[in-house]
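J.: sequence unknown, structure follows:
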């Protein structure tokens, strides 16, 4: 049967551990990170069409124009890369329904790229092997391979080399997006300014991996680590104030997600997460979300 329309769902990520080393000669920072995919999703729908078109729908709480279109979106690049890899013509009508915070350290763009690779591979009947798909994903961005994989995984290199890890927990998070994004390159630059003597090798994730294997939320809370939190908070002091407020309200631990400015709070249960989300919702933070993890990576949810 020829597929003419399908939808792929891809999750947001948080970094449970993010160790950052001094810049390499190529300008990238070596990373040791532990990713977790959480239950906030973007949905990407593709339809067979002779040309190429991309549209994006945003929820009411995202400002208009925050996601580029007209050739500048990572979905356009993912489609072009996959088409070039197989020597086919890029075609289709693509629609992205956003729900992952934009420029928030949760890899929403990477999720869209992963969803595009999965969706267009099926729409075009390419059957790309997994290892080739991961290699293409790595060309698009450091977080894209994990968006394909999902679950909980250790990332090394610049984050693009991923392998699943043992995770015996079901974790509940409260996610607080910021109204204004924070540029990832600017956070890394500020990290270099604040820590000019950063070690070449990032902080390892041993304690975090043990906590995941034990499935103990208090151990996980103690082990959460993010080397980019200090520069993000220095650039945006209100993030530190939000973390203090969330922990005072009962979170097991609060942390900046990736390069920020989204902050995430570990909770002990679904009810705990819902209660904390209600406590943190106010005029300064009108959108507060509860999500569980780990969840699956980019996956098909419907086709015709």
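T.: Alright, I've got the coordinates. The shown structure was predicted, so the numbers you read here are calculated from the model rather than taken from an experiment.

J.: contacts and neighbour counts: CA atoms only from here.
T.: Fine.

J.: any idea how far the lengthiest helix in the chain is from the chain center?
T.: Ordering each helix of the chain by length in residues (DSSP state H) puts helix 108-123 first. Remark: helix 108-123 is offset 14 Å from the chain centroid, using C-alpha atoms, centre = their mean, to the nearest Å.

J.: identify each buried residue in that helix, please.
T.: 108-123 (16 or more other C-alpha atoms under 10 Å).

J.: next one: stretch 259-270
T.: In stretch 259-270, counting by 16+ other C-alpha under 10 Å, buried: 259-268, 270.

J.: surely residue 280 touches residue 288?
T.: Yes. Contact criterion C-alpha atoms under 8 Å: residue 280 and residue 288 qualify, at 7.0 Å.

J.: now the buried residues of stretch 259-270 in JSON lines, with distance to residue 149 and secondary structure?
T.: Output for the buried residues of stretch 259-270, formatted as JSON lines (distance: C-alpha to C-alpha, whole Å; DSSP: H, G, I helix; E, B strand; the rest coil):
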{"residue": "259", "distance to residue 149": "21", "secondary structure": "coil"}
{"residue": "260", "distance to residue 149": "22", "secondary structure": "coil"}
{"residue": "261", "distance to residue 149": "24", "secondary structure": "coil"}
{"residue": "262", "distance to residue 149": "22", "secondary structure": "coil"}
{"residue": "263", "distance to residue 149": "23", "secondary structure": "strand"}
{"residue": "264", "distance to residue 149": "21", "secondary structure": "strand"}
{"residue": "265", "distance to residue 149": "23", "secondary structure": "strand"}
{"residue": "266", "distance to residue 149": "22", "secondary structure": "strand"}
{"residue": "267", "distance to residue 149": "24", "secondary structure": "strand"}
{"residue": "268", "distance to residue 149": "25", "secondary structure": "coil"}
{"residue": "270", "distance to residue 149": "24", "secondary structure": "helix"}
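
J.: how about the residues you listed in JSON lines, adding distance to residue 224?
T.: Formatted as JSON lines, the entries for those read as follows, by distance: C-alpha to C-alpha, whole Å:
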{"residue": "259", "distance to residue 224": "15"}
{"residue": "260", "distance to residue 224": "15"}
{"residue": "261", "distance to residue 224": "17"}
{"residue": "262", "distance to residue 224": "15"}
{"residue": "263", "distance to residue 224": "13"}
{"residue": "264", "distance to residue 224": "11"}
{"residue": "265", "distance to residue 224": "10"}
{"residue": "266", "distance to residue 224": "10"}
{"residue": "267", "distance to residue 224": "13"}
{"residue": "268", "distance to residue 224": "15"}
{"residue": "270", "distance to residue 224": "19"}
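
J.: another structure for you, compare them:
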């Protein structure tokens, strides 16, 4: 089996999980095991916390390890521009830094409670409104990722100076994801970031999960 991998290794975009989901689906078809959707999701969760979402696709709220999924209603599409780094960030290292970050800022951070999705995020998704979504986007791993790689701050600033509604570290980094108002703005942002010698790709979401294609 050969995997044509286009998502950078350790890029914080779930590329390895997507590869695992595709491989799991391919093996099910190749071996004609006829697993149900729930069985595939259960096996995917054993491979990695993000694998079930890569199988499911769409828009979902993840709880537990991130593998307990509930579909979320989203209208329309959102335009993203991703600035890729020429280095990787270790996910375990970023999580360790998050623990240390919370200790350092214990007096300023509210106690960590059961994770939940901000209602503003769900409302923005239901409305299909990128401006509203930009106002409520955040990532707890952004501060530790920036502490490990301070240069990513300049990338965030550059994107927001060139028309992005908001920028956020993707996952554990180092990829930076910028939300654009529409397709035209996304194309202009892509050109601006490319002119700054950054490796850039454009993406539209939400999208389907792993699926079989026929020639």
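T.: Arrived safely, thanks for sending. These numbers were taken from a predicted model, which means no experiment stands behind them.

J.: stretch 62-69 of structure 2 maps to which residues in structure 1?
T.: Counting by TM-score structural alignment, stretch 62-69 of structure 2 falls onto residues 155-162 of structure 1.

J.: any idea what residue 85 of structure 2 aligns with in structure 1?
T.: In structure 1, the residue equivalent to residue 85 of structure 2 is residue 178, according to TM-score structural alignment.

J.: and that match, how far is that from residue 299 of structure 1?
T.: Distance, residue 178 of structure 1 to residue 299 of structure 1, using C-alpha to C-alpha, to the nearest Å: 27 Å.

J.: now residue 157 of structure 1
T.: Between residue 157 of structure 1 and residue 299 of structure 1 the computed distance is 25 Å (C-alpha to C-alpha).

J.: these two: which has the busier surroundings?
T.: residue 299 (20 against 14; other C-alpha atoms under 10 Å).

J.: aligned partner of that one in structure 2?
T.: Under TM-score structural alignment, residue 299 of structure 1 pairs with residue 211 in structure 2.

J.: just checking, that match touches residue 25?
T.: Yes. In this structure, residue 211 of structure 2 is within contact of residue 25 by C-alpha under 8 Å, at 7.3 Å.

J.: identify the contacts common to those two.
T.: The contact sets of residue 211 of structure 2 and residue 25 do not overlap (C-alpha atoms under 8 Å, 6 or more residues apart in numbering).

J.: coming back round to it: contacts only, for the match of residue 299 of structure 1.
T.: Counting by C-alpha under 8 Å, 6+ apart, residue 211 of structure 2 has contacts 22, 25, 55.

J.: separation between it and residue 56 of structure 2?
T.: Applying C-alpha to C-alpha to residue 211 of structure 2 and residue 56 of structure 2 gives a distance of 9 Å.

J.: now do residue 179 of structure 2
T.: In this view, residue 179 of structure 2 and residue 56 of structure 2 are 23 Å apart by C-alpha to C-alpha.

J.: all helices for the stretch 101-250 of structure 1, in order.
T.: 108-123, 130-140, 144-149, 184-194, 206-214, 217-223, 229-235, 237-248 (DSSP state H, counting those that start in this stretch).

J.: residue 122 of structure 1 pairs with which position in structure 2?
T.: With TM-score structural alignment as the criterion, residue 122 of structure 1 pairs with residue 29.

J.: give the contact list for that match.
T.: No contacts exist for residue 29 of structure 2 under C-alpha under 8 Å, 6+ apart.

J.: skipping adjacent residues, who's closest to the aligned residue in structure 2 for residue 274 of structure 1 in space?
T.: In structure 2, the residue paired with residue 274 of structure 1 is residue 187, using TM-score structural alignment. Excluding its sequence neighbours, the residue lying closest to residue 187 of structure 2 (C-alpha to C-alpha, 6 or more residues apart in numbering) is residue 202, at 7.8 Å.

J.: pretty sure that neighbour sits against residue 80.
T.: Yes. Counting by C-alpha under 8 Å, residue 202 of structure 2 does reach residue 80; the two are 5.8 Å apart.

J.: quick one: common contacting residues for those two?
T.: residue 186.

J.: neighbour count winner among the two?
T.: residue 80 (25 against 16).

J.: so what's the more buried one up against?
T.: Residue 80 of structure 2 neighbours (C-alpha under 8 Å, 6+ apart): 177-180, 186, 202-205.

J.: cool, residue 297 of structure 1 as well?
T.: Contacts for residue 297 of structure 1 (C-alpha under 8 Å, 6+ apart) come out as 10-11, 37, 146-151.

J.: same question for residue 181 of structure 1.
T.: Counting by C-alpha under 8 Å, 6+ apart, residue 181 of structure 1 has contacts 102-104, 260-261.

J.: what about 10 Å?
T.: 66, 101-105, 260-262 (C-alpha atoms under 10 Å, 6 or more residues apart in numbering).

J.: that concludes my questions; thank you for your assistance.
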